[in-house]
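Participant: 3D, please:
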Amino acid sequence: MTEYESSSIDQAIAAFGKIDVVVNNAGMGTYGPLELAQEDAIDWQFAVNTRGPINVIRKFIPHFRANGGGMFINISSFMGITTAVPLGSLYNMSKFALEGLTEGLYYELKPLNIELRLIEQGGSTGNNFKNSITWNRDDNIQDYDNLMTKVQNLMNHAESSSTLDDPQIIVDAIAALATGESNKFRTVIGTAGNDLMALRNSVSIEQYLETIANNYK
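Facilitator: Alright, predicted model coming up:
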């Protein structure tokens, strides 16, 4: 954790006196062939989506212990519980890691009255995620170009379709968890994520992987 991050957390605690719920929401996406990924892109993907929440959680645990409890709500993705898009292995990795971290901490922090929750969302309107993606490329290697074009076309289509969720739905889900209205450990939000989970739960993993792969042939 940087000195700036630590100072920001200290300032938040000082400003509010007592914090009951912390939402880890930072996230970014590195997409493209793993073979073509630059070292700094790999490290940045993990640093933002996984190491960032680790740093925040570690800093807030003493505050929660002192106050007899609290809650961490970690914003994951349906790509943290099921793969869905080719060329997203690094993003999947970071979100799968966040899922494992959160589930592991559940047992560790439960005796301290510190709760863990996960939000698995899909795309939402207004967040400009597609334009913030870092793409792994190498002009000397064209073997992935066809797949890259198909994935980018899919993302472009998604941004112009009704598959994106209203951010208010995500806000409402977070509020329900924070207030105890919902006690779900995992909350999958949106049609896309729930449809993918239904498919994954209804067939073998081999069938699921082939079904997704066939969409990009």
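Participant: okay, CA-based contacts and neighbour counts for the rest of this
Facilitator: Will do.
Participant: How far off centre is stretch 183-195?
Facilitator: Here the centre of stretch 183-195 is set off from its chain's centre by 12 Å, with C-alpha atoms, centre = their mean, to the nearest Å.
Participant: quick one, strands of the protein?
Facilitator: Secondary structure of the chain by DSSP state E: the strands cover 21-24, 30-31, 70-75, 114-120, 134-135, 186-188.
Participant: check contacts around Ala176.
Facilitator: Residues counted as contacts of Ala176 (C-alpha atoms under 8 Å, 6 or more residues apart in numbering) are Ser182.
Participant: How about the one 10 residues further on?
Facilitator: In this structure, Arg186 makes contact with Arg117, Leu118, Ile119, Glu120, judged by C-alpha under 8 Å, 6+ apart.
Participant: Tell me the spacing between it and Tyr4.
Facilitator: 31 Å (C-alpha to C-alpha, to the nearest Å).
Participant: coming back round to it: now the strands of the chain as CSV including distance to Gln142?
Facilitator: CSV is the format used below for the strands of the chain (distance: least, C-alpha to C-alpha, whole Å):
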stretch, distance to Gln142
strand 21-24, 37
strand 30-31, 16
strand 70-75, 35
strand 114-120, 33
strand 134-135, 14
strand 186-188, 36
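Participant: Second chain to compare with the first, below:
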Amino acid sequence: MSNTKTWFVTGASKGLGLSLVKRLLQQGYQVAATSRSIADLTKAVGEDADGFLPLAVNLTDESSVKQAVDAAIKHFGRIDVVVNNAGYGMAGSLEELTDKEARENFDINVFGSLNIIRNVMPHLRAQHSGHIFNVSSIGGFTGNFPGFGIYCATKFAVHGFSESLAAEVKSFGVNVSIVSPGYFRTSFLSASSLSVPKNEIAEYKEVRAVQTAHQNEINGNQAGDPDKAADVMIAAAEAKNPPLHLFLGQDAYNFAYQKMEAVKQDLEDWKTLITSTNFEEAEPATQFH
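Facilitator: Just a heads-up that it's a prediction; the model follows:
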């Protein structure tokens, strides 16, 4: 079986990225996939997989990103679907996390994706087609997760620039989907993917409790099946009218509605004051006869 589209997937050596790459190859797609370590990537996917091009990429180095995009196009002739999946979690309160820790999370989760977009868009524009999936998180739609403020901020950024990107590239025939997963049973909450603050502050008891729960109770017990998430993304890529907002998981669905209801409640509770801020219109001049 052979499918015509060529996919370019970042962060493909584990987690949702790895499930997606394996699913795509099983279904006959051509896949260029990236990771920091090409050895980890080939080991995870399998060196002899047909239609598979493993690439070692440093997402924070734009020249490295450009080389990978160029290599994929040289090898397959084109790129049709781009998945900005690479990223990592960051736990810790805003007060605890250093400027360096926060910026490093933004460098990968936000600026790494922007580096990819900047280098693939000339090709997608030229062929007047394509689809970009930017993997955000339910934490990029609702930030009500104490101890995950910086991570949520990176994913809110992904959500925001993706909505703008969708409007910018629509006339070129390019689709954009924001993928917002809930909890999926991947290695995301393991030590290799979840960074914790170097300088913890003991007073943040709620943050420590949430952090511990994610590292211990939640890790390995997530309800979401990453293979099924991959299937949904593939279906979206093949859809005639793909969604801009693609939430994944019953929990993400529920969290999204909770956020929307909370916003609606604030709007209605404060409607009178919210809508009272325009300049007063001058009374029309009276006509004297």
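Participant: if we can go back for a sec, which of the strands of structure 1 is buried the deepest?
Facilitator: strand 30-31 (a mean of 26; mean count of other C-alpha atoms under 10 Å).
Participant: any idea how far Gly89 of structure 2 is from Lys155 of structure 2?
Facilitator: 10 Å.
Participant: Specify which residue of these two has the higher count of neighbours.
Facilitator: Lys155 (27 against 20; other C-alpha atoms under 10 Å).
Participant: Need the counterpart of the more buried one in structure 1.
Facilitator: When structure 1 is aligned by TM-score structural alignment, Lys155 of structure 2 is paired with Lys95.
Participant: Check whether Ser77 of structure 1 really touches Leu98, as I assumed.
Facilitator: No: Ser77 of structure 1 lies out of contact with Leu98 (C-alpha atoms under 8 Å); the separation is 9.6 Å.
Participant: mind checking how far the residue nearest to the spatial centre of structure 1 is from Thr191 of structure 1?
Facilitator: Relative to the mean C-alpha position of structure 1, the nearest C-alpha, by C-alpha atoms, centre = their mean, is the one of Ser76, at 2.6 Å. Per C-alpha to C-alpha, Ser76 of structure 1 is found 16 Å from Thr191 of structure 1.
Participant: try Leu118 of structure 1
Facilitator: 17 Å.
Participant: Trp55 of structure 1 - how many residues pack around it?
Facilitator: Slight slip there: residue 55 of structure 1 is Asn, not Trp. Neighbour tally, Asn55 of structure 1, other C-alpha under 10 Å: 15.
Participant: brain fart, Ile81 of structure 1
Facilitator: 20.
Participant: residue contacts, it?
Facilitator: Here Ile81 of structure 1 is in contact with Lys95, Phe96, Glu99, Glu120 (C-alpha under 8 Å, 6+ apart).
Participant: Would you mind finding the match for it in structure 2?
Facilitator: Match for Ile81 of structure 1 (TM-score structural alignment): Phe141.
Participant: what do you get for Asn136 of structure 1?
Facilitator: Checking TM-score structural alignment: Asn136 of structure 1 goes with Pro197.
Participant: Tell me who's in contact with Glu181 of structure 1.
Facilitator: No contacts exist for Glu181 of structure 1 under C-alpha under 8 Å, 6+ apart.
Participant: Any figure for the gap between it and Arg117 of structure 1?
Facilitator: Where Arg117 of structure 1 is concerned, Glu181 of structure 1 sits at a distance of 13 Å (C-alpha to C-alpha).
Participant: Which residue is the nearest non-sequential neighbour of Met155 of structure 1?
Facilitator: Excluding the flanking residues, the one nearest Met155 of structure 1 by C-alpha to C-alpha, 6 or more residues apart in numbering is Lys130, at 7.0 Å.
Participant: Pretty sure the one you found sits against Asn153.
Facilitator: No: contact criterion C-alpha under 8 Å: Lys130 of structure 1 and Asn153 do not qualify, at 11.1 Å.
Participant: Neighbour count: those two, which is higher?
Facilitator: Lys130 (15 against 11).
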